[in-house]
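Novice: Show me the folded form of this:
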Amino acid sequence: MSGGDGQPRDGSGADQPQPGRSEAEESRRGAAYGFTAYAVWGLFPLYFAALKPAGAWEILSHRILWTLLLCLVVLGLRRDLVWLRDLARRPRLAGGVTAAALLIGVNWVVYVAAVLNDHTTEAALGYFLNPIVTVALGVLVLRERLRPLQWVAVAIGALAGVYLSVAAGSVPVIALTLAFSFGGYGLVKKKVGVSLTAMQSLSAETLVLGPIAVVMLAVLTVRGDTTFTTDGAWHMTLLVLAGVATATPLLLFAAAARRVPLVTIGLLQFITPVLQLLCGVLLLHEHMSTARWTGFAIVWLALVVLTVDTLRHRTGLARARAAELADITP
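Specialist: Next up, the predicted model:
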């Protein structure tokens, strides 16, 4: 997830597992990388709040352009730019990258706008809902078959959405937009296939968004709505560092994904919305009504069911493999 932001993909060329280390050591390192990545994403509300008075569109533009520059510098130092030519020759992959870029762009700007407008807790709800939405999209788009407990989790998640809409008198648009844009992003990545490393993928997606970011900055500048050169050196530095803030947790995640099982990654992902919620309530002082807490509790129940199902399924697969190995062992 990418604090509302990260892009879960392997093969970034980040820290690789070392042959001399034991599996347990690599697993511990992987868990530490994963924890750090999700913690950074979870603390993004504080970072974006510190960027005020910049607006969501200005922050998005700087985030895209500085991330793109950072990625291109790193890839240039690695002499890893040939893939751009290959990407241009593969229309299906290029189309998938474009669709993914637009979806993650929507996710980024809605998330930043939510934080800047004191809706961090609703953004957290979106990332709590994301696993449930991802499962639902798998059924609706990929025609995947769900296990019984997965159906229960989806049903409870849908109930939470209905409850929150009725209790608040309006649909939780921010939460649903974040959940579906990030879920759709993951779906596009799955359909296209993992053919680019994490750094390459982030570079390609920000390259697609780059012209849009330039136009947005130009419009904001003409309107006098930019803060990059008017609010001091510290503010300018924070906007420039948006590129580092975007790329760092992604690379940490990629390093973690090569070292720990997918089920561990699945459990670690809840760190992000938990920290977002805590930031919103405790540090940014957003109000949480009793109805909103109740809605969150229903979502958490759905996530508990989904997690139990994942753990049971993984345990069953492990036992099946063990039995299979026992059968073929002389």
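Novice: C-alpha from now on. contacts and neighbour counts both.
Specialist: Will do.
Novice: wouldn't A94 be in contact with R85 here?
Specialist: No - using C-alpha atoms under 8 Å, A94 is not in contact with R85; the gap is 10.7 Å.
Novice: Can you pick out the residue with more neighbours from the two?
Specialist: A94 (19 against 9; other C-alpha atoms under 10 Å).
Novice: where along the chain do the strands fall?
Specialist: Per DSSP state E, the chain carries no strands over any range.
Novice: what about the longest helix in it?
Specialist: Across the chain, the longest stretch assigned as helix under DSSP state H is helix 290-328.
Novice: Just the buried positions in that helix, please.
Specialist: 292, 295-296, 298-303, 305-307, 309-310 (16 or more other C-alpha atoms under 10 Å).
Novice: Those into a markdown table, with extra columns for distance to A167?
Specialist: As requested, the buried residues of helix 290-328 are exported to a markdown table (distance: C-alpha to C-alpha, whole Å):
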| residue | distance to A167 |
| --- | --- |
| R292 | 8 |
| G295 | 9 |
| F296 | 12 |
| I298 | 13 |
| V299 | 15 |
| W300 | 17 |
| L301 | 18 |
| A302 | 19 |
| L303 | 21 |
| V305 | 24 |
| L306 | 25 |
| T307 | 27 |
| D309 | 29 |
| T310 | 31 |
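Novice: What is the neighbour count of R78?
Specialist: Number of residues near R78 (other C-alpha under 10 Å) recorded here: 10.
Novice: please give me the structure for this one as well, since I'd like to look at both together:
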Amino acid sequence: MLPTVTDAEAAKGVGFGLAAYLMWGCFPLFFALFEGVPAHEILIHRVLWSCLFLAGVVTLLRRWRPVREALARPRRLGRVLACALLIAANWGLYIYAVETRQVLQASLGYFLTPLVNVGLGLLVLRERLGRLQGLAVALAAGAIAMQLVLLGEPPWISLALAMSFGTYGLLRKQVPLDGLSGLFVETLLLLPMGLAALAWLEQAGLSHFLAESRTTALLVTSGVITALPLLAFAGAARRLRLATLGFLLYLNPSLQFLIALLVFHEPLDAVRLATFALIWASLGLYSWASWRRPVSPARA
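Specialist: Now for the predicted structure:
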């Protein structure tokens, strides 16, 4: 029996989803290549070259119409600017985590992100959770509290990554732009700040751009690798159910976790291992509970 068009499209969607999450999961290997280049300078170039590359993609795909419509309504760009600042903070902190070999914390942050999304939906959107879903969120909060008590400090990189990306997702849902157009407008709004920061680095003699061909190539490539997984994710999102995308989501932090242990040889003590175990348990419980009973929207 020949597969139906729906089956073929779903299979293609899984391929796109796997490609997107594999690329995101391998990001630590790329950003670890920047030796001696501070995180803030990498972030500046990531914004600049992402904007340039996305402009080419938007032109190639003839997707300028939603971009022009968004820019024609400057009063509505406030939320887009907030998204841009949040994603820039998330990118910069992630690069810092890789440079300082704290990829385990970055991995934990992205494991926490779905649960932060749930918490924000509960607090901001007044969504209602089932008993098991609420227990899963409480279990994750308990894991963070345990690390705070036993180690004396919270995993601040993990929390900041999860909160920035979770809040970005919340605001992004309220912006009527698709993934490609939205990211392009966000980087376009950050472009003046990026150019000003780059000019300051050049004037102060602190810029690493053009210092070595290898570093220059890496800085330019940072913009390309930012856009590629987004394009793959967009292809997956059009073809797959949200539940399938949610399942694939865990591939990204799982790869980061393995890279932190096997490539960067980051230490994993008993307390941090217990934190991960509790987070994994809470994600498993939440996923199973959501499959049995979806989150209910707030009543008007």
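Novice: one step back: just name whatever secondary elements the longest helix of the first structure is in contact with.
Specialist: Other elements packing on helix 290-328 of the first structure under the criterion 3 or more C-alpha pairs under 8 Å, 6 or more residues apart in numbering; DSSP states H and E are helix 120-140, helix 148-168, helix 262-268.
Novice: try 6 Å
Specialist: Under the contact criterion of 3 or more C-alpha pairs under 6 Å, 6 or more residues apart in numbering; DSSP states H and E, helix 290-328 of the first structure touches helix 148-168.
Novice: in the second structure, what residues pair with the helix it packs on?
Specialist: Mapped onto the second structure using TM-score structural alignment, helix 148-168 of the first structure spans residues 131-151.
Novice: Show me how far that stretch is from its chain's centre.
Specialist: Relative to the mean C-alpha coordinate of its chain, stretch 131-151 of the second structure is positioned 22 Å out (C-alpha atoms, centre = their mean, to the nearest Å).
Novice: Can you point out the buried residues in it?
Specialist: Within stretch 131-151 of the second structure, the residues scored as buried using 16+ other C-alpha under 10 Å are 132-137, 139-141, 143-147.
Novice: Using JSON lines, please lay out these together with distance to Q203 of the second structure.
Specialist: Output for those, formatted as JSON lines (distance: C-alpha to C-alpha, whole Å):
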{"residue": "L132", "distance to Q203 of the second structure": "56"}
{"residue": "Q133", "distance to Q203 of the second structure": "53"}
{"residue": "G134", "distance to Q203 of the second structure": "53"}
{"residue": "L135", "distance to Q203 of the second structure": "54"}
{"residue": "A136", "distance to Q203 of the second structure": "51"}
{"residue": "V137", "distance to Q203 of the second structure": "48"}
{"residue": "L139", "distance to Q203 of the second structure": "50"}
{"residue": "A140", "distance to Q203 of the second structure": "46"}
{"residue": "A141", "distance to Q203 of the second structure": "46"}
{"residue": "A143", "distance to Q203 of the second structure": "46"}
{"residue": "I144", "distance to Q203 of the second structure": "43"}
{"residue": "A145", "distance to Q203 of the second structure": "45"}
{"residue": "M146", "distance to Q203 of the second structure": "47"}
{"residue": "Q147", "distance to Q203 of the second structure": "43"}
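Novice: Just name the closest of those residues to T244 of the second structure, please.
Specialist: The closest of these to T244 of the second structure turns out to be Q133 (C-alpha to C-alpha; 18.2 Å).
Novice: quick one: that closest one and G121 of the second structure, what's the gap?
Specialist: 12 Å (C-alpha to C-alpha, to the nearest Å).
Novice: One more: L177 of the second structure?
Specialist: 20 Å.
Novice: And D178 of the second structure, by the same measure?
Specialist: 21 Å.
Novice: How about A217 of the second structure?
Specialist: Distance from A217 of the second structure to G121 of the second structure, by C-alpha to C-alpha: 41 Å.
Novice: between these two, which one's more packed in?
Specialist: G121 (19 against 12).
Novice: That one pairs with which position in the first structure?
Specialist: Mapped onto the first structure by TM-score structural alignment, G121 of the second structure lines up with G138.
Novice: do W24 of the second structure as well
Specialist: Per TM-score structural alignment, W24 of the second structure is aligned with W41.
Novice: what's around G130 of the second structure, how many residues?
Specialist: Counted with other C-alpha under 10 Å, G130 of the second structure comes out at 16.
Novice: Leaving aside the residues adjacent along the chain, what's closest to the counterpart of T294 of the first structure in the second structure?
Specialist: Aligned by TM-score structural alignment, T294 of the first structure pairs with A274 of the second structure. Nearest residue to A274 of the second structure in three dimensions, chain neighbours excluded: A143, at 7.8 Å (C-alpha to C-alpha, 6 or more residues apart in numbering).
Novice: and the one you found, how far is that from L218 of the second structure?
Specialist: Noted for A143 of the second structure: a distance of 37 Å to L218 of the second structure, by C-alpha to C-alpha.
Novice: what does E99 of the second structure give?
Specialist: To L218 of the second structure, E99 of the second structure is 15 Å away according to C-alpha to C-alpha.
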